[in-house]
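1. Give me a 3D structure for the following:
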Amino acid sequence: MQITANGIQIEVQTYGSEDGVPLVLIRGLGSQLIHWPVEFFEGLARAGFRVVLFDNRDVGLSQRCAKAGVASDADEITAAALAGAPTPAAYRLNDMAKDVVGVMDALGLEKAHVFGMSMGGAITQLLCMDHAERLLSGTIVMATARPFAERGGNAEWLATLLARHVDRETYIKSCIAEYINWGSPAFPMTQQEVAAQAAQAYDRAFDPEGINRQVLAVIASTDRRQDLTQVALPCQVIHGEEDTLIPPEAGAEIAGLIPNCDHHLIEGMGHVITPKQAPMLIEMMQDFITRRAS
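-> Next up is the predicted model:
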């Protein structure tokens, strides 16, 4: 369903009883709500959560957020970066955090637990820092607190993050290749499963310009490390030992900055959440909330 959140239209799906424990799941860069494994969100709903899924702005069925004078074409952004010119963002991750609060407002949720992965983990950090009064807890998954430049970001790396218009077959092949690089060897998906998910995402709403605006929002984000030391919410960090996109040390750093933060380093987990990981993550959420955030 479409709701108005933070002044824009956001596509939302909810699962579980309306009087269940509210839990908002936040996806990563360029991904859609359909990328959450059914086993994960339905399992959470059966465990007593009211699970909220949504498409971040600029992806899936949510509103596109272009801004006049701000590039969203991959070649134009890359050329500017290589020339040392500014690559301004149409919005920031802080705006995407406000989108989450807006979703909660529209659904009548005064407070909620939040689970964010990758870019969603960065958004979760901002929610913990700037909107703590709306959170019951924060679960930060496969994320970093450092800005793009601090992590060695450069024009060449930026070019690899940007999306381009491709046909359906090429897109599916690229998703399979990404999974090979970033997947979870201990919790594997078959090539057929990855291809089917990629086809669904392409057919539903593949939009390179929207993805690129999210990329620029990530690049524009500031260093969160100092502010995380002031977070007083129950938090946990989950990171995979096999994460080749955001190294495990980044998660450990976040866990060390947030006071009393739980830290889970998962053997055999990469930069993805697969159906086979669902039981472990559901149990982890139940245990964390029972111990720390109930």
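
2. CA atoms for contacts and neighbours, from now on please.
-> Will do.

3. which element is the nearest residue to Leu25 once chain neighbours are set aside on?
-> Closest residue in space to Leu25, ignoring its immediate chain neighbours: Phe115 at 4.9 Å, by CA to CA, 6 or more residues apart in numbering. If you go by DSSP states H and E, Phe115 is part of strand 112-117.

4. Please state the offset of that strand from the chain centre?
-> 10 Å (CA atoms, centre = their mean, to the nearest Å).

5. Which neighbouring elements make contact with it?
-> Judged by 3 or more CA pairs under 8 Å, 6 or more residues apart in numbering; DSSP states H and E, strand 112-117 is in contact with strand 21-26, helix 119-130, strand 135-141.

6. returning to that earlier point: got a list of what the residue nearest to Leu25 touches?
-> Applying CA atoms under 8 Å, 6 or more residues apart in numbering to Phe115 gives the contacts 23-26, 121, 124, 138-141.

7. could you check the angle strand 135-141 makes with the strand holding Phe115?
-> Angle between the axes of strand 112-117 and strand 135-141 is 10 degrees (criterion: axes from the mean of the first three to the mean of the last three CA atoms, to 10 degrees).

8. I have a second one here; can you model it like the first so I can compare?
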Amino acid sequence: MKQPTLVDAGPVSIAYETFGSPDDPTVVLIAGIATQMLGWPDGFCQGLADEGFQVLRFDNRDVGLSTHFHDAELPQVDLTPGATRTAPYLLGDMADDVAALLDALDLDRVHVVGFSMGGMIAQEVALRHPERVISLTSIMSTPSANVGEPTPEAIAALLSPSAKTVVEASDRAVETYAVVGSPGYPTDEAWLRATAEESYRRSNDPKGVVRQFAAVIASRDRRPGLRELAIPTLVLHGEEDPLIQVDGGHQTAAAVPGARLVTYPGMGHDFPQPLWPAFIGEITDHALRAQKEDR
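-> Okay, the predicted model is just below:
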């Protein structure tokens, strides 16, 4: 893995790296909860770059090598319906991080792609900074924490005790994706273990994950804003996703005028390698159509 670059982006420093040529249009990849930039597989990123894009992936705040909010009060995450939900920051703040990263890298308008929590952040980027977004792709995500809610088994896997060693991190990744991964496709256990181990070595901050989770559940329902969105939008979702169930994809697409929804039988809450050509093809076609309309 190449060494990421650290750049000041507003109130945070963000670790990022790129694939492809800076002369090509940029696709920004936003990762999900507790997931460092490594959650976007190198091969997937290179596949997009080979289609004629500069691909930018980065660590969200509170994971990896980007700024961690160690001094923030640790939120009490209460999933009880109707409970008051507060967080040190919201998904909108994380979307502003993305805009600040674009400023720092002198990138004007980009294609924004996010999975899971990253899809929620991508939606917020489109809502808060529409002038920066040529196209939006929301993958295995939702417009609201109350839509497509996880199964009891999936939320239990997500909230399982934090790993205390590299070996535990590796085992935990395999155990988690046995629950939330794709039942219709083989699990790439070697990649899961290698990514979990590298992520643990780069940065292990369970409290940061709690802060991210609090941001997800305390943030607004984006459907009212999405109904006014005039940005070409693509929604991809697995039909067997237990962590953000497929209704999250349906509701996202239903909210955005003209959005296109593609669902995949047998896909859960991960990126099965056999589906990479389909994902890359959909994202590429969507981005190229949006670029033509943008001229």
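
9. thinking again about what came up before, now for the residue nearest to Leu25 of the first structure: what does it line up with in the second structure?
-> Alignment note: Phe115 of the first structure maps to Val113 in the second structure; criterion TM-score structural alignment.

10. and the gap between that match and Ala196 of the second structure?
-> Going from Val113 of the second structure to Ala196 of the second structure by CA to CA, to the nearest Å gives 22 Å.

11. Could you do Leu102 of the second structure as well?
-> Relative to Ala196 of the second structure, Leu102 of the second structure is positioned 28 Å away (CA to CA).

12. repeat for Tyr16 of the second structure
-> Distance from Tyr16 of the second structure to Ala196 of the second structure, by CA to CA: 18 Å.

13. who's more crowded, the two?
-> Ala196 (25 against 19; other CA atoms under 10 Å).

14. what kind of secondary structure is the closest residue to the more buried one other than its chain neighbours in?
-> Computed as CA to CA, 6+ apart, the closest residue to Ala196 of the second structure that is not its neighbour in sequence is Ser170, at 5.3 Å. Secondary structure, DSSP: H, G, I helix; E, B strand; the rest coil: Ser170 of the second structure is helix.

15. per the alignment, Leu257 of the first structure corresponds to what in the second structure?
-> Leu257 of the first structure maps onto Ala255 in the second structure, by TM-score structural alignment.

16. likewise Ile238 of the first structure?
-> Residue pairing (TM-score structural alignment): Ile238 of the first structure is matched to Leu236 of the second structure.

17. what's near enough to touch that match?
-> The neighbours of Leu236 of the second structure, taking CA under 8 Å, 6+ apart as the test, are 137-140, 249, 261-264.

18. what would these look like in TSV with neighbour count and distance to Asp78 of the second structure?
-> Below are these laid out as TSV (neighbours: other CA atoms under 10 Å; distance: CA to CA, whole Å):
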residue	neighbour count	distance to Asp78 of the second structure
Thr137	26	30
Ser138	29	26
Ile139	31	26
Met140	32	23
Gly249	28	24
Leu261	19	32
Val262	16	33
Thr263	17	31
Tyr264	16	32
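
19. And those residues, which two are furthest apart?
-> Farthest pair in the contacts of Leu236 of the second structure (CA to CA) is Thr137 and Tyr264. Separation: 15.3 Å.

20. Look through the second structure and tell me its longest helix.
-> Longest helix of the second structure, by residue count under DSSP state H: helix 276-294.

21. what helices or strands is that helix leaning on?
-> By 3+ CA pairs under 8 Å, 6+ apart, helix 276-294 of the second structure packs against helix 42-50, strand 133-139.

22. how big is the angle separating that helix from helix 42-50?
-> Going by the same axes, to 10 degrees, helix 276-294 of the second structure makes 30 degrees with helix 42-50.

23. wait, what's in contact with the residue most central in space within the second structure?
-> Centroid check for the second structure by CA atoms, centre = their mean gives Gly118 as the closest residue, at 2.3 Å. Residues in contact with Gly118 of the second structure, defined by CA under 8 Å, 6+ apart, are 30-33, 141.

24. swap in Gln251 of the second structure?
-> Taking CA under 8 Å, 6+ apart, one finds 142-143, 147 in contact with Gln251 of the second structure.

25. for Thr263 of the second structure, same thing?
-> 236-239.

26. so Pro22 of the first structure sits right up against Gly48, yeah?
-> No: between Pro22 of the first structure and Gly48 there is no contact under CA atoms under 8 Å: 9.1 Å.
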